[in-house]
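Asks: prediction below, plus the sequence it came from.
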Amino acid sequence: MVAAWSPSGLAGPGWSPSASAAPPVRPPQLGASAAPTGEPPGSSGPVLSRSEPVQVAIPTIGVRAHIVPVADRDGVLEVPPLDRPELAGWYRRGPTPGEAGNAVLVGHVDTQDGPAVFFDLGRLRPGDPIRVTRADGRVAAFTVTGVGAYPKDRFPTERVYGGGTEARLRLITCGGRFDTRTGNYPDNIVVFATAAR
């Protein structure tokens, strides 16, 4: 489901205004074992060396956004600042886009002022292209393989953060119907992509 904008929608993956809100996205502990990612082995394109991402382009939904590094604090995935809703965040404790494993980008769905960077993420379909420009000047090209909506308390952690020998990309934002009682979205939208051949 594509998240609808709400006038009080200060939401992003892991954003929680109260203790009663659904549990946020939680990256696995460092050293966690890899798990199947959902894509068939050998379906990915070339693997690149480590280089931080600087921009993501998703032509299908008109996204061209700068990327800032984010981490996790007390097991909760950070997101870009709410006053910069046009930015995407890269989970810096994981692989960089194009490197072996699952690189993770996060972004807000909306703010009080309107749609944010990943507002239309749920419109992506298998086959859609995603391009990530890296600090080394190379562009890591990906192809969407699937899109899912998951309740935050049943987030597919291993499928999103799991390792492997192939280059994959995960995009995350909030989804579902905005809950005015908790000030949060109940779901996460996750886009799964593999390096283009």
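Replies: Received it, and whenever you're ready, just let me know what you need.
Asks: drop to CA atoms for contacts and neighbour counts, all remaining ones
Replies: Fine.
Asks: what sits against the residue nearest to residue 187 when sequence neighbours are not counted?
Replies: Closest residue in space to residue 187, ignoring its immediate chain neighbours: residue 151 at 4.2 Å, by C-alpha to C-alpha, 6 or more residues apart in numbering. Counting by C-alpha atoms under 8 Å, 6 or more residues apart in numbering, residue 151 touches 186-188.
Asks: where do the strands sit along this structure?
Replies: Secondary structure of the chain by DSSP state E: the strands cover 53-58, 63-70, 72-73, 76-77, 88-91, 101-106, 110-111, 114-115, 129-134, 139-151, 167-175, 187-195.
Asks: buried deepest among the ones you listed, which one?
Replies: Of all these, strand 167-175 has the most neighbours on average by mean count of other C-alpha atoms under 10 Å, namely a mean of 29.
Asks: for that one, packing partners?
Replies: Strand 167-175 is packed against strand 101-106, strand 139-151, strand 187-195, with contacts defined by 3 or more C-alpha pairs under 8 Å, 6 or more residues apart in numbering; DSSP states H and E.
Asks: re the thing from before, a markdown table please, covering the strands of the chain and showing distance to residue 11.
Replies: Listed next are these as a markdown table, based on distance: least, C-alpha to C-alpha, whole Å:
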| stretch | distance to residue 11 |
| --- | --- |
| strand 53-58 | 21 |
| strand 63-70 | 16 |
| strand 72-73 | 17 |
| strand 76-77 | 13 |
| strand 88-91 | 14 |
| strand 101-106 | 12 |
| strand 110-111 | 7 |
| strand 114-115 | 11 |
| strand 129-134 | 23 |
| strand 139-151 | 14 |
| strand 167-175 | 7 |
| strand 187-195 | 11 |
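Asks: ok, structure two:
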Amino acid sequence: MPSSQPADEFEFQDLQDFQEAEKQKKRAPWGVMALVLLTGLALIRNGSGEFDVGPPQPASAAAADRAPDAGDAAPVPLTFSPAERVRIKGIRVDAPVIQVGLDSEGWVDAPPPEDPNLAGWFTGAVSPGEKGTAVVVGHVDNQRGPAVFYGLGSLKKGNHIEVGRADKKTAIFEIYGIEVFDKNKFPGKRVYGNSGTPELRVITCGGGFSKQSGYDGNVVVFARLVAVR
């Protein structure tokens, strides 16, 4: 999923400036981004796909239902804190997380493709563990081979994703669905919509592949917060 687009610079060069600014205005990216997302111009693009065996794709049985209700056992939502690391034991992922925004064409930017073990937290959304839907993205492959989220489509409902945060807390999410969506029909509202509870989406490229246009879809993992440590 290498991208030809240069990474956008983060609007704030200093985290303290960012946090201070956020105290003065509500972070509400989906209102601004809705038109972009709902026309399908939402995600990272152009995986290499040039390997003997392509990345695993989600089974139809893994399609997301409505997020399970955790009831009284649901953790209290966390406050804002940047994501720093993502761990997915089921596919042997243990990767640092950098901050990413939107590129010049309105797509969610991706981490530099040269580093295969690197994920990106989209700063336009909530941080993982806050009330709302956090978004983590990463490459499926690069020109040299599989990358951080190559195995994403093989995950199953009930698997856990751990996100380490700058405040030293770890938000633990349980997967309740994995699907692949055509980029030209990407259901932005369904994927990014706020359920009123802390949720996480992990996204990479998937679906069919051509040398002309790269991957034609995106694999999306749906998960909800189940624990904090």
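Replies: Right, received. Where do you want to start? All values derive from a computational prediction rather than experimental measurement.
Asks: across to the second structure, which of the contacts of residue 151 of the first structure hold up?
Replies: On the basis of both residues aligned by TM-score structural alignment, their matches' C-alpha atoms under 8 Å, what survives of the contacts of residue 151 of the first structure in the second structure is 186-188.
Asks: and those, which is closest to residue 91 of the first structure?
Replies: Distance to residue 91 of the first structure across those (C-alpha to C-alpha) is lowest for residue 188, with 16.0 Å.
Asks: so how far is residue 45 of the first structure from that closest one?
Replies: 27 Å (C-alpha to C-alpha, to the nearest Å).
Asks: residue 93 of the first structure -> the second structure?
Replies: Using TM-score structural alignment to pair residues, one finds that residue 93 of the first structure aligns to residue 124 in the second structure.
Asks: follow-up on the earlier one: make TSV out of the helices and strands packed on strand 167-175 of the first structure and add distance to residue 112 of the first structure.
Replies: Formatted as TSV, these follow (distance: least, C-alpha to C-alpha, whole Å):
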stretch	distance to residue 112 of the first structure
strand 101-106	18
strand 139-151	23
strand 187-195	19
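Asks: which one of those lies nearest to residue 85 of the first structure?
Replies: strand 101-106 (11.0 Å).
Asks: re the thing from before, with adjacent residues omitted, what lies nearest to the match of residue 93 of the first structure?
Replies: Closest residue to residue 124 of the second structure apart from its sequence neighbours, by C-alpha to C-alpha, 6+ apart: residue 29 at 5.4 Å.
Asks: neighbours around that neighbour, how many?
Replies: When counting by other C-alpha atoms under 10 Å, one arrives at 12 neighbours for residue 29 of the second structure.
Asks: correct me, but it touches residue 125?
Replies: Yes: counting by C-alpha atoms under 8 Å, residue 29 of the second structure touches residue 125, with 6.3 Å between them.
Asks: corresponding residues in the second structure for stretch 163-173 of the first structure?
Replies: Counting by TM-score structural alignment, stretch 163-173 of the first structure corresponds to residues 194-204.
Asks: so which residue is smack in the middle of the second structure?
Replies: residue 136 (2.5 Å; C-alpha atoms, centre = their mean).
Asks: how close does residue 225 of the second structure get to residue 38 of the second structure?
Replies: 25 Å.
Asks: what does residue 198 of the second structure give?
Replies: 22 Å.
Asks: ditto for residue 90 of the second structure
Replies: 31 Å.
Asks: kindly report the same for residue 145 of the second structure.
Replies: Counting by C-alpha to C-alpha, the gap from residue 145 of the second structure to residue 38 of the second structure is 31 Å.
Asks: and if you look at residue 17 of the second structure?
Replies: Residue 17 of the second structure sits 31 Å away from residue 38 of the second structure, going by C-alpha to C-alpha.
Asks: quick one: which of these two has more around it?
Replies: The residue with more neighbours, out of residue 17 of the second structure and residue 38, is residue 38; 16 against 11, by other C-alpha under 10 Å.
Asks: my guess is the more buried one contacts residue 189. True?
Replies: Yes: counting by C-alpha under 8 Å, residue 189 is a contact partner of residue 38 of the second structure at 6.9 Å.
Asks: circling back: and for the match of residue 93 of the first structure, the neighbour number?
Replies: 19.
Asks: repeat that for the one 5 residues further on.
Replies: By other C-alpha under 10 Å, 32 other residues sit near residue 129 of the second structure.
Asks: so it sits against residue 223, correct?
Replies: No: using C-alpha under 8 Å, residue 129 of the second structure makes no contact with residue 223, being 11.0 Å away.
Asks: overlap of the contact sets of the two?
Replies: residue 199.
Asks: the residue nearest to the centre of the second structure maps to what in the first structure?
Replies: With TM-score structural alignment as the criterion, residue 136 of the second structure pairs with residue 105.
Asks: what's near enough to touch its match?
Replies: Counting by C-alpha under 8 Å, 6+ apart, residue 105 of the first structure touches 88-91, 169-172.
Asks: same check on residue 56 of the first structure?
Replies: So residue 56 of the first structure contacts 63-67, 88, 130-133 (C-alpha under 8 Å, 6+ apart).
Asks: what does it correspond to in the second structure?
Replies: Using TM-score structural alignment, the equivalent of residue 56 of the first structure in the second structure is residue 86.
Asks: from residue 188 of the first structure, how far off is residue 196 of the first structure?
Replies: Residue 196 of the first structure is 25 Å from residue 188 of the first structure, by C-alpha to C-alpha.
Asks: sorry, wrong one. I was asking about residue 88 of the first structure.
Replies: According to C-alpha to C-alpha, residue 88 of the first structure stands 15 Å off from residue 188 of the first structure.
Asks: one more: residue 181 of the first structure?
Replies: Noted for residue 181 of the first structure: a distance of 18 Å to residue 188 of the first structure, by C-alpha to C-alpha.
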